[in-house]
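Q: kindly return the folded structure for what I paste below:
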Amino acid sequence: MDIADFEQAEVELVSLLRKCEAVVRGSKLSPSRQTLMVNRVAALQTALELVAEAKSRRAT
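A: Below you'll find the predicted structure:
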């Protein structure tokens, strides 16, 4: 993967993260769906961190 691929992945992950965060904030979800969305948000945050690390390694 090159830097452009990482940047595109980052854009898409940020978009998904913002949408999931909006659902968590604005919806009355059942407890199981709330847990699912909270876990999904955490996973997306981790994925963004990994992309950022990979991008910085690639840049050097």
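Q: going forward, measure contacts and count neighbours with C-alpha atoms only.
A: Noted.
Q: now A54: closest residue in space, sequence neighbours ignored.
A: Nearest non-adjacent residue to A54, counting by Cα to Cα, 6 or more residues apart in numbering: F6, 7.8 Å away.
Q: to check against the first, give me the structure of this:
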Amino acid sequence: MAYRWVIAIFLALLSAALMAGPRLGDFLIWLAVLLLLGFGLREIEKTKRLKSEKRDNE
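A: Presented below is the predicted three-dimensional model:
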């Protein structure tokens, strides 16, 4: 399970570096955006799973 996080963080860093170009400020902005999107998607999936489990229990 931990290897998934390593791969996800590596891809986020690589994507941010490619989108930002040579400037550090742009890199940090893109990195923050990508990480926020990743955490947002994770929370959406968790919410969907919890709702599904709740419906199954009823």
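Q: now the TM-score, please.
A: Here the TM-score for the pair of chains, by TM-score structural alignment, normalised by the length of the second structure, is 0.55; 40 aligned residues with a Cα RMSD of 2.1 Å.
Q: enumerate every residue touching V14 of the first structure.
A: Shown in contact with V14 of the first structure (Cα atoms under 8 Å, 6 or more residues apart in numbering): L44, L48.
Q: rerun that using 10 Å as the cut-off
A: Applying Cα atoms under 10 Å, 6 or more residues apart in numbering, we find V14 of the first structure in contact with Q8, C20, L44, Q45, A47, L48.
Q: nearest to T35 of the first structure among these?
A: Nearest to T35 of the first structure among these is C20, at 11.8 Å by Cα to Cα.
Q: what's the neighbour count on the closest one?
A: Residues within reach of C20 of the first structure, counting by other Cα atoms under 10 Å, total 17.
Q: ok, now V6 of the second structure?
A: V6 of the second structure has 11 neighbouring residues, counting by other Cα under 10 Å.
Q: which residues in the first structure does stretch 24-31 of the second structure align to?
A: The alignment of stretch 24-31 of the second structure onto the first structure (TM-score structural alignment) covers residues 31-38.
Q: which other residues reach that stretch?
A: 17, 20-21, 23-25, 27-30, 39-44.
Q: among those, which are in helices?
A: L17, C20, E21, V23, V24, R25, N39, R40, V41, A42, A43, L44 (DSSP state H).
Q: hmm, back to that, so the residue nearest to A54 of the first structure touches K55, yeah?
A: Yes - here F6 of the first structure lies in contact with K55, judged by Cα atoms under 10 Å, at a distance of 6.1 Å.
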